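Asks: coords please:
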Amino acid sequence: MSTTTGPSPDRAAAEAPDRAAAEAPSRVLVLNSGSSSVKYQLLDMSDGSRLALGLVERIGEETSRLAHTPLLDGGRATRERFGPVPDHAAALKAVAEELAADGLGLDSPELAAIGHRVVHGGLRFTEPTVIDDEVLAEIERLVPVAPLHNPANLLGIRTAMALRPDLPQVAVFDTAFHTTMPEAAARYAIDVETADAHRIRRYGFHGTSHAYVSRETAKLLGKEPEEVNVIVLHLGNGASASAVRGGRCVDTSMGLTPLEGLVMGTRSGDVDPAVTFHLMRVADMSADEIDTLLNKKSGLVGLCGDNDMREIRRRIDAGDERAALAFDVYVHRLKKYIGAYYAVLGRVDAVAFTAGVGENAAPVREAAITGLEELGLAVDAGLNAVRSDEPRIVSPEYARVAVAVVPTDEELEIARQSYALVSG
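Replies: All right, here's what the predicted structure looks like:
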């Protein structure tokens, strides 16, 4: 009589962890909730691939739109829905329906976590954090220093928690990467007691992007992040600079709010604080009116009426003097921060451009670097003109400091941090 034997107990025990690892959920849904929108991506962290992405916009309006793109098997056909989406709960329900139609529903056992972008984490949240009632309460306490962002982030979190109360929800904070700044960089020179009582200090934003781009720049140079000093220029409609020494932020341009620093699409960036008092006195403007002026009617749009760099360049080519002035003010501020952060770091290995303008506007990169040759910086016109979705060097070989274009990927960074936290 023959007998069939299975694997020995020792072998079975050895194989069990491998089977468990293979079967462990590896997908992360990343949510970026704005006041009237939800951006989302579903990623598989076993290989970093994207399974789906989309956007719900104009939430609360009759003309709401959901655009969903499944990416399975190389597909990129976008499905659209139009019609009223009254609130974030309805938006996420619609997202769940679209994902389910592709076999990627939120009830999938392969979903390991939902990762949320949260703009402001104050000084308490320096790492990605699993969300519980205490974390929610602290995010809410930070609303006064992030009134445009944290309330919307909270809406998205609470809605997702209601949909999947059993699933880990992870907050990844825009401010976290900047919490390594020394006090000399983070402190404003105002009365310490007043500052501490009202949490007034430089927090910085776009930290998820700065973290990702600084590491990818090191990789592009063939080095570890700990070996590299990088100036990162995140240039989108919102814009910020950071000085990163050995993988740690030591200074950044945005401050208590995302208003400080570089010239942006609609935000002023650095401005004399007395402008506020002057406008109150001579223009009889209220605090809310000045807030709107500096956040929504300034920057490029305030200088020339446009905040799209492509349109500004077209107008410059047509001889428009206001557009040329706006471009010059924008670039002048960039140069100031490059020089300042060069001084802060002492040694710079690379200047990395990222985000919509940084990745796509070759004239901005050229203008920002031109004249900084004595600092070891230069741009190769041919390399700079090339359009690509890949990280690349656009400086000539002789340049002492690399000038890089590194596409940012905040969703992948949020997914990585969320998955690392929940997978142990």
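
Asks: only C-alpha atoms from now on, for both contacts and neighbour counts.
Replies: Fine.

Asks: buried residues in stretch 342-362?
Replies: For stretch 342-362, the neighbour count (16 or more other C-alpha atoms under 10 Å) marks 342, 344-345, 348-362 as buried.

Asks: ends of it, how far apart?
Replies: End-to-end distance for stretch 342-362, by C-alpha to C-alpha, to the nearest Å: 22 Å.

Asks: who touches it?
Replies: 213-214, 217, 228-237, 243-245, 251, 309-310, 364-365, 384-385, 387, 400-408 (C-alpha atoms under 8 Å, 6 or more residues apart in numbering).

Asks: gap between that stretch and the chain center?
Replies: 15 Å (C-alpha atoms, centre = their mean, to the nearest Å).

Asks: just the ones of the contacts of stretch 342-362 in strands?
Replies: Secondary structure defined by DSSP state E assigns 229-235, 243-245, 251, 402-405 of these to strands.

Asks: now do the end-to-end distance for stretch 270-290.
Replies: Taking C-alpha to C-alpha as the criterion, the two ends of stretch 270-290 lie 14 Å apart.

Asks: and if you look at stretch 296-314?
Replies: Start-to-end, stretch 296-314 (C-alpha to C-alpha) is 23 Å.

Asks: quick one: buried residues of it?
Replies: 296-307, 309, 312-313.

Asks: out of the residues you listed, which are inside strands?
Replies: Among the buried residues of stretch 296-314, no member lies in strands (by DSSP E).

Asks: all helices for the stretch 251-400 of the chain, in order.
Replies: 274-282, 287-296, 299-304, 309-317, 321-345, 355-360, 362-369, 381-385 (DSSP state H, counting those that start in this stretch).

Asks: redo these as TSV? Include distance to residue 136.
Replies: Shown next, in TSV, are these (distance: least, C-alpha to C-alpha, whole Å):
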stretch	distance to residue 136
helix 274-282	33
helix 287-296	27
helix 299-304	33
helix 309-317	37
helix 321-345	35
helix 355-360	29
helix 362-369	40
helix 381-385	44
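
Asks: quick one: classify the residue lying closest to residue 187 once chain neighbours are set aside as helix, strand or coil.
Replies: Spatial nearest neighbour of residue 187, excluding adjacent residues (C-alpha to C-alpha, 6 or more residues apart in numbering): residue 201 at 5.2 Å. Assigned by DSSP: H, G, I helix; E, B strand; the rest coil, the conformation of residue 201 is coil.

Asks: so who does residue 201 touch?
Replies: Per C-alpha under 8 Å, 6+ apart, neighbours of residue 201: 186, 187, 188, 195, 255, 256.

Asks: from residue 317, how far off is it?
Replies: 41 Å.

Asks: to check against the first, give me the structure of this:
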Amino acid sequence: MTTTPTKEGSAAVQARRVLVLNSGSSSVKYQLLDMNDRSRLAIGLVERIGEETSRLLHTPLTGGGAETRERNGRIADHAAALKAAAEELAADGLGLDSPELAAIGHRVVHGGLRFTRPTVITDEVLTEIERLVPVAPLHNPANITGIRTAQALRPDLPQVAVFDTAFHTTMPEYAARYAIDVETADAHRIRRYGFHGTSHAYVSRKAAELLGRTPEEVNVIVLHLGNGASASAVAAGRCVETSMGLTPLEGLVMGTRSGDIDPAVTFHLKRVAGMSTDEIDVLLNKKSGLVGLCGDNDMREIRRRIDEGDERAALAFDIYVHRLKKYIGAYSAVLGRVDAVVFTAGVGENSAPVREAAIAGLEELGLVVDADLNAVRSGEPRLISPNYARVAVAVVPTDEELEIADQTFALVGRAESAGQEVPAGQVDN
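Replies: Next comes the predicted model:
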């Protein structure tokens, strides 16, 4: 089914709402935004889909209230989850049948090399997303399920895919290629794709605003530090390097992922420890990183343990920070000139000790953190470096949902407002 409707009457001109869906294997996160002022009208989460203990949390943000409603009980599948979310939205007068809804924007984790921008979803586009399942087996199937479910609910509405990988497709070949046999790599799509692209795009642009300059005028290192973590080097608004690779496993130390590791470790574990490929996969993705090093992947708990003298937690923290320093240094070399190093996501935005430790000792690179500014807690973009610092250090809260809504509306909203046909999705060559 192709969802490329044309404008039908005056209602289409007024359609300025975007529903953002992030479908996981057993969850659906959603936000409804009003693109007139880019405000949120409602947010929600359906989790543990398919289990007896399913739960829906819905928070309307209109009328001055923000009281969360909760539903408990089995929600069988994604179709039932989206139906339940639609019922909650309708109860607030924000139903999906509203003529004010312009489009549904979907987070799609892997777009390979062929999707370099937000794309209206057609049969061809959906087929290509399915073809990428082997390189994103944990994410793309859930994203596809969410797309098909939303298409069934509103077959007349543009459904837009916004890809985590798209921002990183500007990497030059010498940064994206692994040094393995070219024919083998091409046959199996083995290369560095990168992830968290919507966050890196949003944060690098906001960092430029914070500096009072345009994205084209600045070079920025973005450190997206959540349970998953990635770094990017952004030159003049374009990603030229990022830490995650074929999968989200490469790069920084993360909550449960190892990050960079000698590939021969996997051979060793198979030959010497007798571990299967699946067991090694689970080890590196779910039992490594901070949780593997000290048993905790919550930075707040790790810092509490450090304050109590826990040496294992202290070592985990030091390993985490050491990897951050390596990437800051490497990306400074890649960019040549750095205007800002920017921290974002849960750890990056909230852990002053991580920010302080990551920058400590990098004065020769022009990097300094002001202790008082670093200690301030705020939901606003802010500088934490002193005025004399050669390179700005900043904290910029990420907003991936707003980025998806912006990209979705930029694609479909302008065309509808102008009375034009919404552009059909296309697969880039």
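
Asks: related to what we said a few turns ago, quick one: map the residue nearest to residue 187 of the first structure onto the second structure.
Replies: With TM-score structural alignment as the criterion, the equivalent of residue 201 of the first structure in the second structure is residue 191.

Asks: ok, how many other residues are close to the aligned partner of residue 14 of the second structure in the first structure?
Replies: When the first structure is aligned by TM-score structural alignment, residue 14 of the second structure is paired with residue 24. The tally of other residues near residue 24 of the first structure (other C-alpha atoms under 10 Å) stands at 15.

Asks: wait, doesn't residue 24 of the first structure sit right on residue 110?
Replies: Yes. At 7.3 Å, residue 24 of the first structure counts as touching residue 110 under the criterion of C-alpha atoms under 8 Å.

Asks: report the contact partners of the residue opposite residue 119 of the first structure in the second structure once aligned.
Replies: Aligned by TM-score structural alignment, residue 119 of the first structure pairs with residue 109 of the second structure. Residues counted as contacts of residue 109 of the second structure (C-alpha under 8 Å, 6+ apart) are 136, 139, 140, 143, 163, 164, 165, 195.

Asks: before we move on, what about residue 304 of the first structure?
Replies: Contacts of residue 304 of the first structure (C-alpha under 8 Å, 6+ apart): 322, 323, 325, 326.

Asks: rebuild those as a markdown table, extending it with neighbour count and distance to residue 412 of the first structure.
Replies: What follows is these, written out as a markdown table (neighbours: other C-alpha atoms under 10 Å; distance: C-alpha to C-alpha, whole Å):
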| residue | neighbour count | distance to residue 412 of the first structure |
| --- | --- | --- |
| 322 | 16 | 38 |
| 323 | 25 | 35 |
| 325 | 15 | 37 |
| 326 | 24 | 33 |
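
Asks: relative to residue 179 of the first structure, which of these is nearest.
Replies: residue 326 (32.3 Å; C-alpha to C-alpha).

Asks: so how far is residue 295 of the second structure from the aligned residue in the second structure for that closest one?
Replies: Taking TM-score structural alignment, the alignment pairs residue 326 of the first structure with residue 316 from the second structure. Separation of residue 316 of the second structure from residue 295 of the second structure (C-alpha to C-alpha) stands at 10 Å.

Asks: residue with max distance from the center of the second structure?
Replies: residue 272 (36.5 Å; C-alpha atoms, centre = their mean).

Asks: the first structure: which residue goes with that one?
Replies: Using TM-score structural alignment, residue 272 of the second structure sits opposite residue 282 in the first structure.

Asks: how near is its match to residue 276 of the first structure?
Replies: As judged by C-alpha to C-alpha, residue 282 of the first structure and residue 276 of the first structure stand 10 Å apart.

Asks: and what of residue 242 of the first structure?
Replies: In terms of C-alpha to C-alpha, residue 242 of the first structure sits 26 Å off from residue 276 of the first structure.

Asks: same deal with residue 155 of the first structure?
Replies: 32 Å.

Asks: any idea how far apart the tips of stretch 44-53 of the first structure sit?
Replies: 12 Å.

Asks: just tell me the aligned range of that stretch in the second structure.
Replies: Residue span in the second structure matched to stretch 44-53 of the first structure, by TM-score structural alignment: 34-43.

Asks: and stretch 366-383 of the first structure, by the same measure?
Replies: Counting by TM-score structural alignment, stretch 366-383 of the first structure corresponds to 356-373 in the second structure.

Asks: which position in the second structure pairs with residue 176 of the first structure?
Replies: By TM-score structural alignment, residue 176 of the first structure lines up with residue 166 in the second structure.

Asks: doesn't residue 199 make contact with that match?
Replies: No. Using C-alpha under 8 Å, residue 166 of the second structure is not in contact with residue 199, being 11.3 Å away.

Asks: circling back to that earlier point, top of the contacts of residue 109 of the second structure by neighbour count?
Replies: Neighbour max across those (other C-alpha under 10 Å) = residue 195, 28 neighbours.

Asks: for that residue, what are its contacts?
Replies: Contact analysis of residue 195 of the second structure by C-alpha under 8 Å, 6+ apart lists 109, 110, 164, 165, 168, 230, 244, 245, 248.

Asks: which one is the spatially most central residue of the second structure nearest to, not counting chain neighbours?
Replies: The second structure has residue 196 as the residue nearest its centroid, 3.4 Å off, counting by C-alpha atoms, centre = their mean. Distances taken as C-alpha to C-alpha, 6+ apart place residue 164 nearest to residue 196 of the second structure, at 5.3 Å, with adjacent residues excluded.

Asks: quick one, what contacts that neighbour?
Replies: Contacts of residue 164 of the second structure (C-alpha under 8 Å, 6+ apart): 107, 108, 109, 110, 111, 194, 195, 196, 197, 198.

Asks: make it 10 Å
Replies: 107-112, 116-117, 193-201, 400, 404 (C-alpha atoms under 10 Å, 6 or more residues apart in numbering).

Asks: how close does it sit to residue 22 of the second structure?
Replies: The spacing between residue 164 of the second structure and residue 22 of the second structure, counted by C-alpha to C-alpha, is 11 Å.

Asks: any common contacting residues for these two?
Replies: Counting by C-alpha under 10 Å, 6+ apart, the residues touching both residue 164 of the second structure and residue 22 are 107, 108, 109, 404.

Asks: thanks a lot, see you next time.
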